[in-house]
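Student: missing the sequence, but the structure's below:
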């Protein structure tokens, strides 16, 4: 467990734990968090679905753009937090956070990512009593590695039983991620021998975003983490396929609601190198 302070004005100490072993489920990564005072943390869109399995004394609270409030264990749709309009808060929050690559999410959740419509959904709505059961089991375990093992076994079982995405759709997602978002989607459709309309329809219904927007999200994620690492915006823009620095600025503002300079110190992003080292490859491997 590593403790790191990530908020400047109102410091919140994040206790972060990482699994010692990779998940048995391709496309699943996990981290453990303990946060005593989580105050209005801006959620930044990520090219994976985010699942929160909470089991502490307090509950995480997510306030979305429509003014809705979700408490407790939940899962968010792909790209959740667009425009920086979503905040997470809570006291004494302890949870396992899971990132699900979109091609595996359908099987694990038992529902298409498209059904989440970019929202935060209580896990009870998807899993019923199972969501309560795993929370209770996690609360009875004192070791983070045992918690990760329990969660991994649970997700593996669901992944084996759930519906798979079309292999062609998984292949397109893989190509988008490998290409860091710098791909021509029409060319991918041609490689498959599919029409543009067919690819758009299948991808949207099974992944949750149109392929072009998915590529923009992957490119944004790669670029914004380079900004967090301290690289200059001009160089990041040039290397990431943006037309110029202004183009990067517009994309960052669209996804986060803030400038590249501000986003470089966002706690939601700066904790990543501690919680998810070298795991920004969101492919279904």
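Tutor: In hand now; what should we look at? Computed from a prediction, not measured in an experiment: that's the story for all the values here.
Student: from now on I want contacts and neighbour counts done on CA atoms only, so please keep to that.
Tutor: Fine.
Student: would you mark the buried spots in the one helix or strand residue 34 maps to?
Tutor: For residue 34, the host element (DSSP states H and E) is strand 28-42. Using 16 or more other C-alpha atoms under 10 Å as the test for burial, strand 28-42 gives 28-39, 41-42.
Student: okay if I get those as JSON lines plus distance to residue 177?
Tutor: Shown next, in JSON lines, are the buried residues of strand 28-42 (distance: C-alpha to C-alpha, whole Å):
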{"residue": "28", "distance to residue 177": "15"}
{"residue": "29", "distance to residue 177": "16"}
{"residue": "30", "distance to residue 177": "19"}
{"residue": "31", "distance to residue 177": "21"}
{"residue": "32", "distance to residue 177": "25"}
{"residue": "33", "distance to residue 177": "26"}
{"residue": "34", "distance to residue 177": "30"}
{"residue": "35", "distance to residue 177": "31"}
{"residue": "36", "distance to residue 177": "35"}
{"residue": "37", "distance to residue 177": "34"}
{"residue": "38", "distance to residue 177": "31"}
{"residue": "39", "distance to residue 177": "32"}
{"residue": "41", "distance to residue 177": "27"}
{"residue": "42", "distance to residue 177": "24"}
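Student: put this next to the first one:
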């Protein structure tokens, strides 16, 4: 058994297309979907017979869909494998045990698009793993069949984009501007700005911002700030910065505050996190 950490990253629209032969590849969405989707990722990884990979997926705060086209992948709590599933926004790591032929297509939805694509408020999915059948009905199986009918790579991304385009056709699918602007500001400021200041910046009250985040994001504004700060810290940790420097750069009260968040968001001690980065996979990798 081998273990590794998975850290998702959004590809830039200006980035060259990723390698289709990489075990993981993240694709920037087409211009038509860019307001609704942050990335589409593909996974194709044959694992040797008798071997198992345990992957620790660190939270990124998005709601995402996953279609399994290869061997079944059990749920993170040991629950049943699903052919098509939705993972709600979360601040907790997810442990996935993989064996056999791992082949998946994933879609990470932008804040404001969840209701249009899935038909429910983002907050109702928070921290949950739900069968896509429960939300799309027969259309979930049809989508999986269409994805399985084309080869891994660019062709599969094109089919996924067509499926999403059909879901959005004929509806007022404009993302909610205030929710999107607030989340963008939180990320840009590394979660260091107070929630009341974020709300004031986008022209709403704190209570209204809470409602918007339940509807369109799936995390509370405070949780989104904590996660954004940790993601900023994680970027520095991956580059080998000293813990004391990370504390100062990211606005933690002290080192114990940072250690608390490392444990909360990764399930690991800081020392174990450093060691595990030797086995890191990145969804934005070419």
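Tutor: Thanks, I have the structure now. Here the structure is a predicted model, which is why all the values come from computation and not from measurement.
Student: of all the buried residues of strand 28-42 of structure 1, which comes closest to residue 88 of structure 1?
Tutor: When the buried residues of strand 28-42 of structure 1 are compared for distance to residue 88 of structure 1 (C-alpha to C-alpha), residue 41 wins out at 5.0 Å.
Student: under the alignment, what does that closest one map to in structure 2?
Tutor: Mapped onto structure 2 by TM-score structural alignment, residue 41 of structure 1 lines up with residue 55.
Student: residues near residue 281 of structure 2, how many?
Tutor: Residue 281 of structure 2 has 18 neighbours, counted by other C-alpha atoms under 10 Å.
Student: now it, nearest residue through space, not along the chain?
Tutor: Take residue 281 of structure 2 and drop its neighbours on the chain: the residue closest to it by C-alpha to C-alpha, 6 or more residues apart in numbering is residue 6, 4.8 Å away.
Student: for the one you found, give me its contacts.
Tutor: Contact partners of residue 6 of structure 2, counting by C-alpha atoms under 8 Å, 6 or more residues apart in numbering, are 55-58, 280-283.
Student: would residue 227 of structure 2 count as being in a strand?
Tutor: No: with DSSP: H, G, I helix; E, B strand; the rest coil as the criterion, residue 227 of structure 2 is located in helix rather than a strand.
Student: so what's the residue mapped onto it from structure 1 up against?
Tutor: Residue pairing (TM-score structural alignment): residue 227 of structure 2 is matched to residue 217 of structure 1. Residues near residue 217 of structure 1 by C-alpha under 8 Å, 6+ apart: 45-47, 79, 181.
Student: where's residue 217 of structure 1 relative to residue 224 of structure 1, distance?
Tutor: According to C-alpha to C-alpha, to the nearest Å, residue 217 of structure 1 stands 10 Å off from residue 224 of structure 1.
Student: swap in residue 115 of structure 1?
Tutor: Remark: distance between residue 115 of structure 1 and residue 224 of structure 1 (C-alpha to C-alpha) = 27 Å.
Student: of those two, who's got more company?
Tutor: residue 224 (22 against 15).
Student: so that one sits right up against residue 264, yeah?
Tutor: Yes: with contact defined as C-alpha atoms under 8 Å, residue 224 of structure 1 and residue 264 form a contacting pair (7.2 Å).
Student: where do the strands sit along the stretch 101-250 of structure 1?
Tutor: Assigned by DSSP state E, counting those that start in this stretch, the stretch 101-250 of structure 1 shows strands spanning 120-122.
Student: next one: the match of residue 41 of structure 1 from residue 78 of structure 2, what distance?
Tutor: The gap separating residue 55 of structure 2 from residue 78 of structure 2 is 14 Å, by C-alpha to C-alpha.
Student: what of residue 234 of structure 2?
Tutor: 28 Å.
Student: the counterpart of residue 96 of structure 1 in structure 2: what secondary structure?
Tutor: Residue pairing (TM-score structural alignment): residue 96 of structure 1 is matched to residue 105 of structure 2. Recorded secondary structure, residue 105 of structure 2: strand (three-state DSSP).
Student: returning to that earlier point: quick check, the residue nearest to residue 281 of structure 2 in a strand?
Tutor: Yes: the assignment for residue 6 of structure 2 (three-state DSSP) places it in a strand.
Student: do a quick rundown of the helices in structure 1.
Tutor: 102-109, 113-116, 123-127, 129-139, 144-161, 167-178, 185-192, 196-207, 211-228, 233-239, 245-256, 260-263, 267-270, 272-275 (DSSP state H).
Student: was I right to think residue 251 of structure 2 contacts residue 192?
Tutor: Yes: counting by C-alpha under 8 Å, residue 251 of structure 2 touches residue 192, with 6.5 Å between them.
Student: residues touching the match of residue 41 of structure 1, list them.
Tutor: Neighbour list for residue 55 of structure 2: 3-6, 95-98 [criterion: C-alpha under 8 Å, 6+ apart].
Student: could you export those residues as TSV, including distance to residue 245 of structure 2?
Tutor: Below are these laid out as TSV (distance: C-alpha to C-alpha, whole Å):
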residue	distance to residue 245 of structure 2
3	28
4	25
5	23
6	24
95	29
96	32
97	34
98	36
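Student: and the residues you listed, which is closest to residue 244 of structure 2?
Tutor: residue 5 (23.0 Å).
Student: burial measure for that closest one, as a count.
Tutor: 21.
Student: if I pick it, what's in contact with it?
Tutor: Applying C-alpha under 8 Å, 6+ apart, the residues near residue 5 of structure 2 are 55-58, 276-277, 279-281.
Student: distance of it from residue 97 of structure 2?
Tutor: Using C-alpha to C-alpha, we find residue 5 of structure 2 at a distance of 12 Å from residue 97 of structure 2.
Student: could you do residue 41 of structure 2 as well?
Tutor: Applying C-alpha to C-alpha to residue 41 of structure 2 and residue 97 of structure 2 gives a distance of 19 Å.
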